[in-house]
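**Student:** Need a 3D model of the following:
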Amino acid sequence: MAFDFTEAEIQRYSRHILLPEVGGTGQAALKAASVLVVGAGGLGSPSALYLAAAGVGRIGLVDDDAVELSNLQRQILHTTQSVGTPKVESARARLEALNPGIVLETWPMRLTAETVDDLVSRYDLVCDGCDNFTTRYLVNAACVRAGKPLVSAAVQRFEGQLSTFHPARGGPCYHCLYPQTDGLADGLSCGEAGVFGAVTGVMGTLQATEALKDLLGLGTSLVGRLLMWDALSTRFTTITLQRDPTCPVCGAVNREISDG
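**Tutor:** Reported below is the predicted structural model:
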């Protein structure tokens, strides 16, 4: 089977191509794939860097913030020189320097109920690393409606969480894990609670790993499981997640699977 790779691409991705589980076929699949990264911050930085380095052909970056000096302790896409510039533009420059052979699409905006469905529908998979529940619920619901896998990561202080949500595969959605209530608060932000910078690097890298596995169909997915990491005790814990058959977001999807 012939692959549409340049000589430079063969050299760039040679360590992937050497892996029997990836090979030329898998690398070609990554080249044809697209991922939307929600948030170009602490989680989105390592996630986007590894997705770009791996050769994911089209990456979308959505974030409405500008780079601040306090971001640089953990948001490794950005530099001191980029303080004051939109995060998506700073991220674009860094990712283009890393891998000029991929397509980068920037969306300098905050996702809303009016925009989220159109944006999610443009990509094969979504990596969510945003810092508020409102956006997480919007992204989750849009992924359920579009039937797209959602790899969701979160951090606070010295801890991180990661899961892949894809009700079409029989697992729960984000809403099943964290049922939304009218009085739900977003909790403490990094600016209020603090965050150990390297924790975002670990969780963002794990997020990219799970996204690449999903795109390639490798290994065991985190669908239906939640991975938790406590950096202070250096302990990973995985728990099984149960779907909510009455979930207002994915309940209909899960009922279709059960009935089928």
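
**Student:** going forward, measure contacts and count neighbours with C-alpha atoms only.
**Tutor:** Will do.

**Student:** just how off-centre is the strand or helix carrying L49 within its chain?
**Tutor:** Following DSSP states H and E, one finds L49 within helix 44-54. Helix 44-54 has its C-alpha centroid displaced from the chain centroid by 9 Å (Cα atoms, centre = their mean, to the nearest Å).

**Student:** Kindly report the same for stretch 39-52.
**Tutor:** Counting by Cα atoms, centre = their mean, stretch 39-52 comes out at 8 Å from the chain centroid.

**Student:** Check which helices and strands the helix holding L49 sits against.
**Tutor:** Packing partners of helix 44-54 (3 or more Cα pairs under 8 Å, 6 or more residues apart in numbering; DSSP states H and E): strand 34-38, strand 58-62, helix 87-98, strand 125-128, helix 197-216.

**Student:** Can you say which of the ones you listed is nearest to D230?
**Tutor:** helix 197-216 (9.1 Å; Cα to Cα).

**Student:** After the closest one, which helix or strand is next? Please name it.
**Tutor:** Following helix 197-216 toward the C-terminus (DSSP H and E): strand 225-230.

**Student:** And that next one, what's buried?
**Tutor:** R225, L226, L227, M228, W229 (16 or more other Cα atoms under 10 Å).

**Student:** Tell me which of the helices and strands packed on helix 44-54 sits nearest to Q73.
**Tutor:** Nearest of the helices and strands packed on helix 44-54 (Cα to Cα): helix 197-216, 5.9 Å.

**Student:** Tell me, how many residues neighbour the residue nearest to I76 when sequence neighbours are not counted?
**Tutor:** Counting by Cα to Cα, 6 or more residues apart in numbering, I76 lies nearest to S45, which is 5.7 Å off, once chain neighbours are set aside. Neighbourhood size, S45 [other Cα atoms under 10 Å]: 25.

**Student:** so what's S45 up against?
**Tutor:** Q75, I76, L77, A91, G201, G204 (Cα atoms under 8 Å, 6 or more residues apart in numbering).

**Student:** how about this one, so we can line them up?
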Amino acid sequence: MTRYSRQISLPEIGEGGQEKLHKARVLIVGAGGLGSPAALYLAGAGVGTIGLADDDTVGISNLQRQILYTENEVGQLKVHCAAQRLRALNGNIEVHVYPFRLNRENARRLIADYDIVVDGCDNFSTRYLISDSCSALHKPYVYGAIQGFEGQVSVFCYGDRPRTYRDLFPDETATLQMPAPDNSVIGVTPAVVGSVEASETLKLICGYGEVLAGKLWTVDLRTMQSFVLLL
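**Tutor:** I've put the predicted structure just below:
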């Protein structure tokens, strides 16, 4: 347990919390800007099984913010490179890779094997799919999104009055018809938001603190203003 001594010494974690982390199974959908820091911190914390779902390859423009990857890995599948990095960080965990895109045929089957789903994706349709699947399967969905200097995080499908992604964007048809968001982003924005997603995941697993269920946390890194809104 020496490896995890700094967090085990926290009364909110302890040896009992570390055992919960070891037994936990977390699926990260999207191994990009958000998924990179989330995966690294969850692996470092000792989450026993991490799944990575992404069909994309590493591009040179990814390296500005997707800290799982190096120049030597450009052109390779992200999930394979990410798995190698996570196993190098922590050889005591299992990493499963799914080099395909989530769709209506595979989503529920894949999510059913995990305890929690972490959002590392970048489009509305996949988020609706994750939310609907997690709601049907009663699995917590840790949502995160970024643009520019701004980000937001929430925990859907969890608690006594679980909210879903549809509570944030009720009109799916209108939402999917919206223009694609500008993909401009400063590299630290996904680092901050992905780390908060990891923090919410750790709270869900270990059972400490207040998770962002029924709430939306927002941050603007230009002004360092952050708010928690009730959903």
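
**Student:** TM-score for the pair, please.
**Tutor:** The TM-score (TM-score structural alignment, normalised by the length of structure 2) is 0.97; 230 aligned residues with a Cα RMSD of 1.1 Å.

**Student:** Map the residue nearest to I76 of structure 1 across to structure 2 for me.
**Tutor:** Mapped onto structure 2 by TM-score structural alignment, S45 of structure 1 lines up with S36.

**Student:** Distance of that match relative to I205 of structure 2?
**Tutor:** 19 Å (Cα to Cα, to the nearest Å).

**Student:** for S184 of structure 2, same thing?
**Tutor:** From S184 of structure 2 to I205 of structure 2 the distance is 33 Å (Cα to Cα).

**Student:** Same check on L68 of structure 2?
**Tutor:** Distance from L68 of structure 2 to I205 of structure 2, by Cα to Cα: 23 Å.

**Student:** Could you pull up the contacting residues of V155 of structure 1?
**Tutor:** Here V155 of structure 1 is in contact with Q161, V195, V199, T200, M203 (Cα under 8 Å, 6+ apart).

**Student:** does it sit in a helix, a strand or a coil?
**Tutor:** strand (DSSP: H, G, I helix; E, B strand; the rest coil).

**Student:** Show me what it aligns to in structure 2.
**Tutor:** So V155 of structure 1 corresponds to I146, using TM-score structural alignment.

**Student:** if we can go back for a sec, so between S184 and I205 of structure 2, which is more surrounded?
**Tutor:** More crowded of S184 of structure 2 and I205, by other Cα under 10 Å: I205, with 23 against 10.

**Student:** Am I right that that one is in contact with L21?
**Tutor:** Yes. The pair I205 of structure 2 and L21 qualifies as a contact (Cα atoms under 8 Å) at a distance of 6.4 Å.

**Student:** mean deviation of the helix holding L49 of structure 1 from structure 2?
**Tutor:** Its aligned residues in structure 2 lie a mean 0.2 Å from helix 44-54 of structure 1 after superposition (mean Cα distance after the TM-score superposition for structure 1).

**Student:** Name the residues of that helix that come out as buried.
**Tutor:** G44, S45, P46, S47, A48, L49, Y50, L51, A52, A53, A54.

**Student:** give me the number of residues near the counterpart of V22 of structure 1 in structure 2?
**Tutor:** In structure 2, the residue matched to V22 of structure 1 (TM-score structural alignment) is I13. I13 of structure 2: 21 surrounding residues under other Cα under 10 Å.

**Student:** Next: D65 of structure 1.
**Tutor:** 17.

**Student:** ok, now D259 of structure 1?
**Tutor:** 6.

**Student:** Assign a three-state SS to S152 of structure 1, would you?
**Tutor:** strand.

**Student:** so who does the residue nearest to it when sequence neighbours are not counted touch?
**Tutor:** Closest residue to S152 of structure 1 apart from its sequence neighbours, by Cα to Cα, 6+ apart: D128 at 4.8 Å. Residues near D128 of structure 1 by Cα under 8 Å, 6+ apart: V37, V38, G39, G44, R136, V139, L150, V151, S152, A153.

**Student:** Surely V67 of structure 1 and V88 touch.
**Tutor:** No. V67 of structure 1 lies out of contact with V88 (Cα under 8 Å); the separation is 9.2 Å.

**Student:** Which one's more surrounded, these two?
**Tutor:** Neighbours per residue, other Cα under 10 Å: of V67 of structure 1 and V88, the larger number sits with V88, 28 against 24.

**Student:** and the spatially most central residue of structure 2, what does it touch?
**Tutor:** When Cα atoms, centre = their mean is applied to structure 2, the residue found nearest the centroid is V118 (3.0 Å). When contacts are counted by Cα under 8 Å, 6+ apart, V118 of structure 2 touches V26, L27, I28, V29, G35, Y141, V142, Y143, E197, T201.

**Student:** how does it look with 6 Å?
**Tutor:** By Cα atoms under 6 Å, 6 or more residues apart in numbering, the contact list for V118 of structure 2 reads I28, V142.

**Student:** Under the alignment, what does it map to in structure 1?
**Tutor:** Checking TM-score structural alignment: V118 of structure 2 goes with C127.

**Student:** And its match, how far from E7 of structure 1?
**Tutor:** From C127 of structure 1 to E7 of structure 1 the distance is 30 Å (Cα to Cα).
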